[in-house]
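[1] Just need the structure, nothing else, for what follows:
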Amino acid sequence: MTTMPLSLPAHDDAREWVEHRSAAGLAAARELVASLREQPPAEPLAVLQTWDEVSRELGGVSAAVSLFANVHPREVVRETCEAAEVEVDRYVTDLRQDRGLYDVFAALDPSALDPIAARLLEKTLDDFRRAGVDLDDATRARLSEINERLTAIGQEFSRNIRDDVRTVLLPPERLAGLPQDWLDAHPVDDNGLVHVTTDYPDAVPVRTFAHDAATRREVTVAFLERGWPQNDALLREMFALRHELANLVGYADWASYDADVKMIGTGPAIPEFIDRIAEVSSGPMQRDLELLLERYRRDVPGAESIDTADSVYYEELVRQERHDVDAQRVRTYFDFAKVRQGLLEVTGRLFGLRYEPVADAPVWHDEVTAYDVYSGDEQLGRIYLDLHPREGKFKHAAQFTLAKGLAGRQLAEGVLVCNFSRGLMEHSHVVTLFHEFGHLVHHVLAGRGEWTRFAGVATEWDFVEAPSQMLEEWAWDADVLRSFATDASGEPIPADLVDRMRAADDFGKGYYARTQMFYAAMSYWFHTDRPADLTLAMRELQERYSPFPYIDGTHMFASFGHLGGYSSAYYTYMWSLVIAKDLFGAFDPDDLFAPEVAGRYRDRVLAAGGSKDAADLVADFLGRPYSFDAYAAWLAR
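    Reported below is the predicted structural model:
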């Protein structure tokens, strides 16, 4: 066993590397499984250790092919990875439906195990049950068909979003208001037109700064139409198959099946939580919306509502006029290279880490950077930062696992995949970068345990976002920002500007919460009701929860990628935020780097991985169960 980082392939050798790694990993797993079936070890701990090695081998294949399927520049490599994903998922389904293998684990005596090993046994047995191991042959065969088809649908759904980059062609006069650096990066073509894509570095500035309302609307509509119409039928099939799977293994619906292994516990608790957040945010939403409409009506007299084609622009105007915050001035302090270095310095100081650049690390694209991560003299892992958009690449922001860290066996390796500007960044994108890096550092710090199942970001899925949401606070602190946010002359961002930015950011949080509940409701009810007309169902939920009306002719759900990964559980972003606000309350706002509290948080929450229930991790850190109070107070202020 080696604790060296993976040796990744050169660009042109990636397909062969993927094929070899997939074949070797599956072969090793099959050999270990055969030994468990035919001659399992006598000791329960040894049985679990063998099974953990199976998980490590399969997880290594899945992680690599999932990453390259989303980021590799060559289409043939992405297609090879997607085929390998299907093969691995098929084998995992077969394993979890293997009655003989299940009997090996069911016969183990948990009293002979330490608490974490006993937890692993419990989770493993639950995996078998949820896969239908005790059902008849025909039902298990149908479950296998469903799982394989769901994998293929998920890939196609994501691919449609990733590849559907739309372009709006505009004369330069319709882009008045855009920052000069943005205009410089978007010259006119031979026909005198500017190409504006739906990628974030194009679309977000246009929707935020373009004075021309028709321009904002045209770009917004193009953005909302990504993935349509091809994803409509795919999603309806996905929801139907998930429902059938849940029914076959004894659950009322997919949301109940999915919630059974999350903090929330039950499916019906999801709409209860959604409505609770909707109710508590109703007052702040109305307050903020009135301010937004008041400003909008100065330009559009008599307007009764404002939709998302205009809300981003007018939100920026309100922040400028009421809080003296000009986002175009703000962005001059956030040069991408400085932000990236500042992020490493801030998180290094907070968590006691050191990042060493690896200039000669093989990477899949020239813009990817690699760093080895150390705690003192101990190497914890390697991280890769892939932070700019390109053709064929994943279009959102996420942390991808490359290898799970295991003490003495394997270094943690993770990849941050985002789509930020190569020049000046919006502050909101700086916050996103801190958020996503929170997942990456969580993955690395939780990579010194014994078990693959509990390594990395392995907590319940509705807690996963909480540590990252809490890390966003460091991107709002004036002293933190002044350590790296400097303008072209080297002047740090003024502290009073950061204070105004924070005050301005509070504007809109009420209707932001309601918008999130619209997304969460869509995620839940699409899975439980399985409407035949997704556009109509989306419109009804938008009317019920969102402060912003539907834009005629758009189909936002078709590019709502979280319907794939988060499925019925998009509520988890707000559930996690409730916990994040409580966690942050333990830190001293005047000393965010205080070593005692930072170290306790690092060791008791992040480094623990999935070795305990998330509620217990939080209680270990706070000294009490988590509470709704901090979130409610933040929302109301």
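
[2] Every contact and neighbour count from this point should use C-alpha atoms.
    OK.

[3] what ranges do the helices span in the stretch 501-637 of the chain?
    509-529, 534-545, 562-565, 572-584, 595-601, 614-622, 629-636 (DSSP state H, counting those that start in this stretch).

[4] Check the spacing between Met238 and Val249 real quick.
    17 Å (Cα to Cα, to the nearest Å).

[5] still on that earlier bit, select, out of the helices of the stretch 501-637 of the chain, the one closest to Arg453.
    helix 614-622 (14.6 Å; Cα to Cα).

[6] got the residue ranges for the helices in the stretch 1-150 of the chain?
    Remark: helices assigned in the stretch 1-150 of the chain by DSSP H, counting those that start in this stretch are 14-38, 44-71, 75-96, 99-106, 115-130, 137-163.

[7] One more, please, to line up against the first structure:
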Amino acid sequence: MAAIVAWMPLTSTTHAANSFDREPTEISRHCEQYMAEFNGQIDALVNDKAKASYDSVFVAFDNHMTQFVDQLLHDYLMQNAHTDAAIRDASTACALKGFSVLNALSANRALYERMSAVPTEGLAADKTYTVNYWKSEFESSGIGKDEKTRAAIKAKNDEISALGNTFGQNINNAVNKIQVKAERLAGLPQDYFDSHPADDKGMVTISTAYSDTRPISKYAHDRSLRKEVAMMSRNRAVQENTPVLTELLERRYELAQLLGHQNYAETNMLGTMVAKPTKVAEFTAKLSAAIAEPVVKEKAQLLAQMQKLDPAAKEVRSWDASYLSNIIREQDYKLDAKEVRQYFDYDKVRDGIIALSEDLFTLKIEPSDAATWHESVEAYDVFESDKLIGTFFLDSHPRDGKFTHAAQFGIQLGKKGETLPEAALLMNFPKGLMEHGQVETFLHEYGHLLHFIFAGQNDIGYSRFQSESDFGEAPSMMLEEWVWDYDTLKRFATNEEGEVIPKALVEKMNQARYFGQALGVATQLTYTALSFDLYNRNPEGIDLVAFEKDIFERYSPYGYDDGTHMFAAFGHLNGYGAKYYTYQWSSSIAEELLSRFKEEGLRDPKTAQDYRNLVLAKTGTKSAAELVRDFLGRDFSVEAYAKKLSQGG
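    Model (predicted):
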């Protein structure tokens, strides 16, 4: 398996011999083995009496770190993807031990001193960046504190890791279901009925999987059904995660106090592009001002449409928005979403996205014989000039026990001449026809995958993670543009008869594209406020329901829906902490990156290669601001994105 053989050199023509079927006892045994090996390597590095140099310290450290993380990534993937609960449990236990090892590493004063002894004079810029990155990481983790405080910080981080893991696992396990009469699904496309057959009592089972809920929110005429499904989704894991999140907030606040910060938001901003909470507040205020007028206009349009259906209606609720927006697009833009979706069958979308990356970046991608963890998982090898440069896996459809959102998971970091990058996309798409928005999500996640593979071709194995955390979404958000491009869509978007999506239909899609944009951004800023404000305070005595209600009443264009507990199933409150603003921040960077493509051509090969070589491949070797500057020839600004929002797209 990739994790076990991570330290073994790979040739350019083979991929790692992955195995995902180890018994739980073997997972546990191997867990102890690779963690003990890593700790021994770090001890040897620290106790080396030779004069410290970049090669003797940082090259060795990167080798050890890459080997360790490869194996930890493997366990973390299995925790979120394996079909066997016992294997998931064993992998979860191992991942938690791995996080504890990393927490201990951040408190290792002797290692920090060894790194600090490395002279940077005369070092290449990427090496100097690596030295400064790690010194900054240690310093922001409290390495300057006394031994007792460092031990307390390590213990607090271990508690946080365990709580965060429980929070995420509760969400994965909370797949709720309801049964409804088939006639209540009026308005849904025929393929939805085909994939959700009624039982002998005429009842259809609806789960909280996105492939079940999103078509209902968009097409179901039955308003009470839309509400019922929305409430089911927003109340996932509420019993389990309310106490977990409360404790997570408390432990993170205590960590911040140990580090000498006012709150966890301040701690969480270290190592980001924004650097401090005040800049987040300034940024979100700028976007809120930009969308103020468009939000009022779009809300009025939704209400007017609602009143055509119900003259007595006084307001639009959140579960009405997608349905009403779809009607408006049909009437005002002559865009039929059901017509659109017939051109986006999963298999064709997958092949089209792969072909797009081949064209843009001069790659060849072929099915791989690499082992997988489920029969539905698809493996692919990535070649450049007949040289294997990576492998990826597509785990695209929902199943019990699996991660319920959409994300890229690393499996193996790449290190030039030693290992090849491997990554997986865990997604939850239908097996047949997809909404165009789901195609956009697919390409977004695929952008993360390309980023992982291209960044895994240099001498620093850990480089993909040596970047500001609020930059990581920008490359993927930029890539979403291609699913609106006719020259791209015509290559794979065909209906059951093989007819290519009409250019006129794509033009209608683009004309209707920005309707609802302001409301969408307002919703994103609501989530941003929920994330940021939860952590930008002392959580003592917090009432999560009251807090969520206050946030939604102040920021959401639809207000708070009584009886919902979104915080319980909002996984980003663990992984992103206070940093959900990252999505809008990354959107502003993506708008700037895209400006060069729009000027030179979305499919211009030189622009694409520059983007790959200057941004994606160089991640973790210089600051994100420098990466963007190298590609654009100038510094980026959030003004272009704010202006676009203020103009309603």
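
[8] Give me the TM-score for this pair.
    Once superposed, the chains reach a TM-score of 0.97 (TM-score structural alignment, normalised by the length of the first structure), with 634 aligned residues with a Cα RMSD of 1.6 Å.

[9] re the thing from before, of Met238 and Val249 of the first structure, who's got more company?
    The residue with more neighbours, out of Met238 of the first structure and Val249, is Met238; 25 against 19, by other Cα atoms under 10 Å.

[10] start and end residues in the second structure for the helix or strand hosting that one, please.
    According to DSSP states H and E, Met238 of the first structure maps onto helix 230-248. Mapped onto the second structure using TM-score structural alignment, helix 230-248 of the first structure covers residues 240-258.

[11] Name the residues of that stretch that come out as buried.
    By neighbour count on 16 or more other Cα atoms under 10 Å, the buried set for stretch 240-258 of the second structure is 241-242, 244-256, 258.

[12] what's the average distance of that stretch to the first structure?
    Averaged over the aligned pairs, stretch 240-258 of the second structure sits 1.2 Å from the first structure after superposition, using mean Cα distance after the TM-score superposition for the first structure.

[13] ok, the most centrally placed residue in the first structure - contacts?
    A centroid search over the first structure (Cα atoms, centre = their mean) returns Ala398, at 4.5 Å, as the residue closest to the centre. Counting by Cα atoms under 8 Å, 6 or more residues apart in numbering, Ala398 of the first structure touches Leu416, Val417, Cys418, Glu436.

[14] Same list, those, but as CSV with neighbour count and secondary structure please.
    Output for the contacts of Ala398 of the first structure, formatted as CSV (neighbours: other Cα atoms under 10 Å; DSSP: H, G, I helix; E, B strand; the rest coil):
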residue, neighbour count, secondary structure
Leu416, 21, strand
Val417, 27, strand
Cys418, 23, coil
Glu436, 23, helix
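
[15] can I get these in a markdown table with distance to Phe273 of the first structure?
    Output for the contacts of Ala398 of the first structure, formatted as a markdown table (distance: Cα to Cα, whole Å):
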| residue | distance to Phe273 of the first structure |
| --- | --- |
| Leu416 | 30 |
| Val417 | 30 |
| Cys418 | 30 |
| Glu436 | 25 |
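
[16] Please point out which of the residues you listed the second structure shares.
    Contacts conserved in the second structure for the contacts of Ala398 of the first structure, counting by both residues aligned by TM-score structural alignment, their matches' Cα atoms under 8 Å: Leu416, Val417, Cys418, Glu436.

[17] Return the member of these nearest to Gly342 of the first structure.
    Nearest member of these to Gly342 of the first structure, counting by Cα to Cα, is Glu436, at 14.6 Å.
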